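Novice: the sequence and its predicted three-dimensional model are supplied below.
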Amino acid sequence: MTKMAKHPQPHAWMLSYPLFFRAALYPTSYPNNISHFGIQCGVGWFRIVETLARDVESELRALWREQFHRPDQIAALEYALETGRATSPVLPICTTISQVDGELKVEFEHGPMCPADVAESIRTYIDNAVASARYICESCGRSGRFRESYLRRVYCDDCLVPEAPLEQAVTPA
C-alpha cells in the first residue's frame, strides 16, 4: 500500500483568499509548487504576500462575476472540459510563492478565461510585491536590505548572525 503524500497545511489567512490560494487549498486538483510545498519564503514577507493575495483576489472575484454574464464563455469552457481539451485552470491561479536569490518569486498561470487587462493587473500586483520585498526583512518583516553574504537574502541588522572570521571557522580546536 502506498502512502499518500502529505501536503503542507495552509495558513489560516489563506482561507480569506480562496481563489488566489486555491492550489494550496485543493492540492489534489492543482498539483504544483504551492500545493506541494506551500509558501516558501520567510514569515517576514507574509504581509507582502497577503497584500498581493487581497489585490489579486479582488481581480479574480470581479472576473468570475463577469463570466456569469457571458454564457458563450461558460459553454466553451464546459465543452473544453467535456472533450478533455481544457488543460489549464479556468481562472488565473498562483502556482509558486518562494524566495530565490533574495527575491520574492511569484508565478501565475493565467488560464483561458483571463482577459489581457486582468493579466496585466495581476502582473502589476506581483511586480509591486517583488519590489516591496527587496526592502523588507524576510525573517521579521522590518526594513531590511539585500545581504550577499547571507545566502543572498534580505535581512535587517537585528536578524543577522555575527559571522566568525574565516580562519577561526577552519582552524581545528
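Specialist: Noted; the coordinates are in hand.

Novice: only C-alpha atoms for contact and neighbour calcs from this point on.
Specialist: Fine.

Novice: please, where are all the helices along this protein?
Specialist: 22-25, 33-37, 46-67, 71-82, 116-133, 166-170 (DSSP state H).

Novice: next one for the comparison:
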Amino acid sequence: MGGSANPAMVGVIRERVAAGAVPAGRDPGEVGVVLGAVTVVDADGAAARARARTEVAMYLAVVADLDPTAGVPADLLGRVKELVDAGRDEDAGRLIPDDVLDLFAFSGTPEQVAAQAQALIDAGAHRVEFGTPHGLTDDGGVELLGGAVLPLLDRTRGRR
C-alpha cells in the first residue's frame, strides 16, 4: 500500500486481503503486507520533517480518504487541497500536524524514521518501502537509510 506509514493500516489491509483470498481458496497468511510512503531522513530532523510536510501536502487530500483509521479533519484536508491547488505546497505542508504527518510519511532523524518503520514491522508488515525524495538530498537520504536507519530495525519482530 503506497502513501501510508500508518501501523493501523496493516490490520485493515489484512482484513481486505482475507476477504478476497479466502473465497479464492488462498491462505491470507501467504500474502505479505507492504506499506510505503514519502521518506525524508536527515541529521536535521526538523528540516527533514518540513520537507516531508511539503511532499505529503501534494497527495494528502487523496490518500487520507483511503485510510479509514486516520481521522484527518475534513477542514484540514480542504485547506491543504486549496493551497496545493494554488501552487502553495510549502504553505499547505505547514498546516499538517505531526500526528497526521506520521501517518503518511517517514520523516525526521534516522532514529525517528527507524522507529516509524519498526512500528510497521511490529504491526505485521512484511516489508517497508522508503519512497522518494529519501532525504534533503537523494544521495544523502539513501546513505542514511542504508547506513543509519536499516541497522536500527529488528525485522524478526512482528511477523504474523
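Specialist: Arrived safely. Since the structure is predicted, the reported quantities are computational estimates derived from the model, not experimental observations.

Novice: quick one: TM-score?
Specialist: Once superposed, chain against chain, the TM-score is 0.26 (TM-score structural alignment, normalised by the length of the second structure); 74 aligned residues with a CA RMSD of 5.0 Å.

Novice: quick revisit: take the helices of the first structure and lay them out in TSV including mean neighbour count.
Specialist: Below are the helices of the first structure laid out as TSV (neighbours: other CA atoms under 10 Å):
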stretch	mean neighbour count
helix 22-25	24
helix 33-37	22
helix 46-67	17
helix 71-82	13
helix 116-133	17
helix 166-170	9
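
Novice: how about those helices, which one is nearest Phe108 of the first structure?
Specialist: Closest to Phe108 of the first structure of those is helix 116-133 (CA to CA; 8.7 Å).

Novice: now the closest one against helix 46-67, angle please.
Specialist: If you take axes from the mean of the first three to the mean of the last three CA atoms, to 10 degrees, helix 116-133 of the first structure sits at 170 degrees to helix 46-67.

Novice: by contact count, what packs against helix 116-133 of the first structure?
Specialist: Packing partners of helix 116-133 of the first structure (3 or more CA pairs under 8 Å, 6 or more residues apart in numbering; DSSP states H and E): helix 46-67, strand 103-109.

Novice: picking that back up, TSV for the helices of the first structure, including distance to Glu107 of the first structure?
Specialist: Shown next, in TSV, are the helices of the first structure (distance: least, CA to CA, whole Å):
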stretch	distance to Glu107 of the first structure
helix 22-25	12
helix 33-37	10
helix 46-67	12
helix 71-82	23
helix 116-133	9
helix 166-170	38
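
Novice: give the buried residues for stretch 83-94 of the second structure.
Specialist: Buried residues in stretch 83-94 of the second structure, counted by 16 or more other CA atoms under 10 Å: 83-84, 88-90, 92-93.

Novice: secondary structure element for Gln118 of the second structure?
Specialist: Using DSSP states H and E, the element containing Gln118 of the second structure is helix 110-122.

Novice: that helix packs against which elements?
Specialist: Judged by 3+ CA pairs under 8 Å, 6+ apart, helix 110-122 of the second structure is in contact with strand 34-41, strand 105-108, strand 127-135.

Novice: just checking, what packs against the first one?
Specialist: For strand 34-41 of the second structure, the helices and strands in contact under the criterion 3+ CA pairs under 8 Å, 6+ apart are helix 45-57, strand 105-108, helix 110-122, strand 127-135, helix 138-144.

Novice: and the last one, by the same measure?
Specialist: Using 3+ CA pairs under 8 Å, 6+ apart as the contact definition, the elements that strand 127-135 of the second structure packs against are strand 34-41, helix 110-122, helix 138-144.
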